[in-house]
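Asks: here is the input, now give the coordinates:
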Amino acid sequence: MNSSPYFALSGGHPPQTQLLTDRAVFTDAYAVIPKGTMCDIVTSYLPYWEKTRLWVLSRPLSGFAETFSQYIMEVQPGGGSRKPEPDEAAEAVLFVVDGRLTLTIEGKVHVLEDGGYAYLPAGCAWTVENAGGNAVRFHWIRKAYEAVEGLSKPDAFVTNDKLVKPTDMPGTDGKWATTLFVDPQDMRHDMHVTIVTFEPGAVIPFAETHVMEHGLYVLEGKAVYRLNQDWVEVEAGDYMWLRAFCPQACYAGGPGKFRYLLYKDVNRHMKLRRD
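Replies: Okay, here's the model as predicted:
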């Protein structure tokens, strides 16, 4: 039983009696991957990972995500990896939703429990292990770091959602807030992974239309989300991908808070030609 406040997948298969109609949507502007579609049959495996499976939520693909990939990792007791990242250019954020993850960064050991957050700069040495007695589940968001001449790479760090005070959006009386794990003015960072929180009934009161690409994983609660010209219902365990400039807004449905883990690319010039 998951005692964490965050939704954590457990896999399995639906019964043969279940209707096929679902909320899954894939368009040129956005995608919705409901939790019910993330069953055993859609899991993947990776080289150099032991006793581990994963759900791939997004990946760089024509007509889909362009700047990042996102996985939900499930590591059984005794599992993990001594060689987790094959790409030296990849930076990462890990966010634990259930269990205890032992993370070693450049020889320093950290134990991350639910809400645990780690930033791993490109090229740093890190390993992960599940030394506990239960499965651990965490999000792994990866991006190719865009270096800038004269700016050093960000430092690795570990924290927890519970230790970071959310920042209220102006004029919302705390009904809409964002948990910021890095300083938005720190130009070393080219991606932000935050947690957005809405109190029941709170809204994004306009159709946000901007250059950042988004990945949104619903950690808690439910809402009606505006994606391009459509309104869709989402709940804890669902995932949304939004292309740059896709209009977005939402109403938080209650009865509890609506919270999601949010990826966006930031702080870099727009590329004028393909590499």
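Asks: every contact and neighbour count from this point should use C-alpha atoms.
Replies: Fine.
Asks: how close does the residue lying closest to Ser81 once chain neighbours are set aside get to Thr194?
Replies: The spatial neighbour of Ser81 that comes closest, neighbours along the chain excluded (CA to CA, 6 or more residues apart in numbering), is Trp49 at 4.7 Å. The spacing between Trp49 and Thr194, counted by CA to CA, to the nearest Å, is 27 Å.
Asks: looking at these two, which is more packed in?
Replies: Between Trp49 and Thr194, Thr194 has the larger neighbour count (other CA atoms under 10 Å), namely 20 against 17.
Asks: show me the contacts for that one.
Replies: Counting by CA atoms under 8 Å, 6 or more residues apart in numbering, Thr194 makes contact with Thr178, Thr179, Leu180, Phe181, Leu261, Leu262, Tyr263.
Asks: can you tell me the element it falls in?
Replies: With elements taken from DSSP states H and E, the one containing Thr194 is strand 191-198.
Asks: quick check: Ser58 touching Ser69?
Replies: Yes. Between Ser58 and Ser69 there is a contact under CA atoms under 8 Å: 5.0 Å.
Asks: helices along this structure, start to end?
Replies: Secondary structure of the chain (DSSP state H): no helices present.
Asks: where is the longest strand in it?
Replies: Longest strand of the chain, by residue count under DSSP state E: strand 69-81.
Asks: this one next, for a side-by-side:
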Amino acid sequence: MARNYYAPTGGHSLQTELLTGRAVFTEAYAVIPRGTMQDIVTSLLPFWDKTRAWVLSRPLSGFAETFSQYIMEVQPGGGSDRPELDAGAEGALFVVGGALTVTLDGKKHEMRPGGFAFIPPASNWTVRNEGSGAARFHWIRKAYEFVDGIEVPQAFFANEAEIEPAPMPDTEGKWATTRFVDPTDIRHDMHVTIVTLQPGAVIPFAETHVMEHGLYVLEGKAVYRLNQDWVEVEAGDYMWLRAFCPQACYAGGPGNFRYLLYKDVNRHMKLPRR
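Replies: The predicted model follows:
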């Protein structure tokens, strides 16, 4: 089944538009609406050609603590032969538009919309747009938490279309998760998944847990409970939730509500030292 993945294209607001928007930034969560992802807020990165990025989250006091997430837009012929400058960083790529060629250890991998890649730390990789149109993809970066006696996970490539979603128990398949990584694989310290809620489906309780979240809405719309507030979100919006922020959801339809989800997993909690 063909999927629709929303991706920003930039542009500018007109002088005749109202200032009122849906952007929210609190101590517990943030909502970055798709309308804020304009040309004026893009960033350029070292050693990337014909490329710009929308930075959705970054490690910052009072904001994301475990990860950073970009939406990358690469024009034809663009890309990078030195995409990652931090040898300790792992990465997850998810393509939402166009075609992307990732070369890892000399082997080319062609990625299309729905394509996913896990890139371990200290990997030898490059990325290029060899197509005729812009390529857009999410790039989630995290400092890998090494554990003595546990191997670093290997790189792999997949596509959402090849993975059967796992339904949540007692939901008749109305709430399901597409998992790119086996949740029992302790080598991984982050999970990037796709959550799908059919029209009328709900997350029926206020989830309150230690995992930090980044949620990018790929398709549809919903009303999301964040801490003490209900907020409306739609395709192209981004949400950050700090650890223990209560969350719930109601998918209003008319189509499926789907989002790309990041969370940190499988490691002890860091303890402060004096």
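Asks: one step back: gap between the longest strand of structure 1 and the chain center?
Replies: Mean-position distance between strand 69-81 of structure 1 and its chain equals 14 Å (CA atoms, centre = their mean, to the nearest Å).
Asks: could you do stretch 21-35 of structure 2 as well?
Replies: In terms of CA atoms, centre = their mean, the centre of stretch 21-35 of structure 2 is set 16 Å apart from its chain centre.
Asks: same deal with stretch 227-245 of structure 1?
Replies: Between the mean C-alpha point of stretch 227-245 of structure 1 and the mean C-alpha point of its chain there is a distance of 14 Å (CA atoms, centre = their mean).
Asks: follow-up on the earlier one: ok, the residue nearest to Ser81 of structure 1 - contacts?
Replies: Taking CA under 8 Å, 6+ apart as the criterion, Trp49 of structure 1 is in contact with Gly79, Gly80, Ser81, Arg82, Lys83, Pro84.
Asks: neighbours of the residue nearest to the second one when sequence neighbours are not counted, how many?
Replies: It refers to Gly80 of structure 1. Using CA to CA, 6+ apart and skipping the chain neighbours, the partner closest in space to Gly80 of structure 1 is Glu129 (4.3 Å). Counted with other CA under 10 Å, the burial measure for Glu129 of structure 1 works out to 22 neighbours.
Asks: one step back: give me the mean deviation of the longest strand of structure 1 from structure 2.
Replies: Aligned to structure 2 and superposed, strand 69-81 of structure 1 gives a mean residue distance of 0.2 Å (mean CA distance after the TM-score superposition for structure 1).
Asks: check the burial of Val42 of structure 1 by counting its neighbours.
Replies: 11.
Asks: I'd say it and Ile72 touch.
Replies: No. Using CA under 8 Å, Val42 of structure 1 makes no contact with Ile72, being 11.7 Å away.
Asks: how near is Trp231 of structure 1 to Val224 of structure 1?
Replies: Spatial separation of Trp231 of structure 1 from Val224 of structure 1 under the definition CA to CA is 6 Å.
Asks: ok, these two, which is more surrounded?
Replies: Neighbour count, other CA under 10 Å: between Trp231 of structure 1 and Val224, Val224 has more, with 16 against 13.
Asks: Leu9 of structure 1: neighbour count?
Replies: By the criterion of other CA under 10 Å, Leu9 of structure 1 has 20 neighbours.
Asks: correct me if wrong: it contacts Gly237.
Replies: Yes. Between Leu9 of structure 1 and Gly237 there is a contact at 7.2 Å, judged by CA under 8 Å.
Asks: quick check: neighbours shared by these two?
Replies: By the contact definition CA under 8 Å, 6+ apart, Leu9 of structure 1 and Gly237 are jointly contacted by Lys35.
Asks: in stretch 136-147 of structure 1, what counts as buried?
Replies: Of the residues in stretch 136-147 of structure 1, Val136, Arg137, Phe138, His139, Trp140, Ile141, Arg142, Lys143, Ala144, Tyr145, Glu146 count as buried by neighbour count, 16 or more other CA atoms under 10 Å.
Asks: that older thread, buried ones only from the contacts of Trp49 of structure 1, please, as a ChimeraX command.
Replies: With 16+ other CA under 10 Å as the burial test, the buried ones among those are selected in ChimeraX as follows:
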select :79,80,81
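Asks: out of the contacts of Trp49 of structure 1, flag the one nearest to Val109 of structure 1.
Replies: Arg82 (13.3 Å; CA to CA).
Asks: name the nearest residue to that closest one, sequence neighbours excluded.
Replies: Thr127 (5.0 Å).
Asks: before we move on, what about Glu164 of structure 2?
Replies: Thr178 (6.7 Å).
Asks: contacting residues for Asp105 of structure 2?
Replies: Asp105 of structure 2 is in contact with Ser123, Asn124, Trp125, counting by CA under 8 Å, 6+ apart.
Asks: my bad, Ala131 of structure 1
Replies: Pro77, Gly78, Gly79, Arg100, Leu101, Thr102.
Asks: please pull up the equivalent of the second one in structure 2.
Replies: Residue-level alignment of Gly78 of structure 1 against structure 2, with TM-score structural alignment as criterion, gives Gly77.
Asks: what is the burial count for Thr177 of structure 2?
Replies: Burial measure for Thr177 of structure 2: 21 neighbouring residues, criterion other CA under 10 Å.
Asks: about what we covered before: between the contacts of Thr194 of structure 1, which sits nearest Val158 of structure 1?
Replies: The nearest one, if we look at the contacts of Thr194 of structure 1 relative to Val158 of structure 1 and count by CA to CA, is Phe181, at 9.6 Å.
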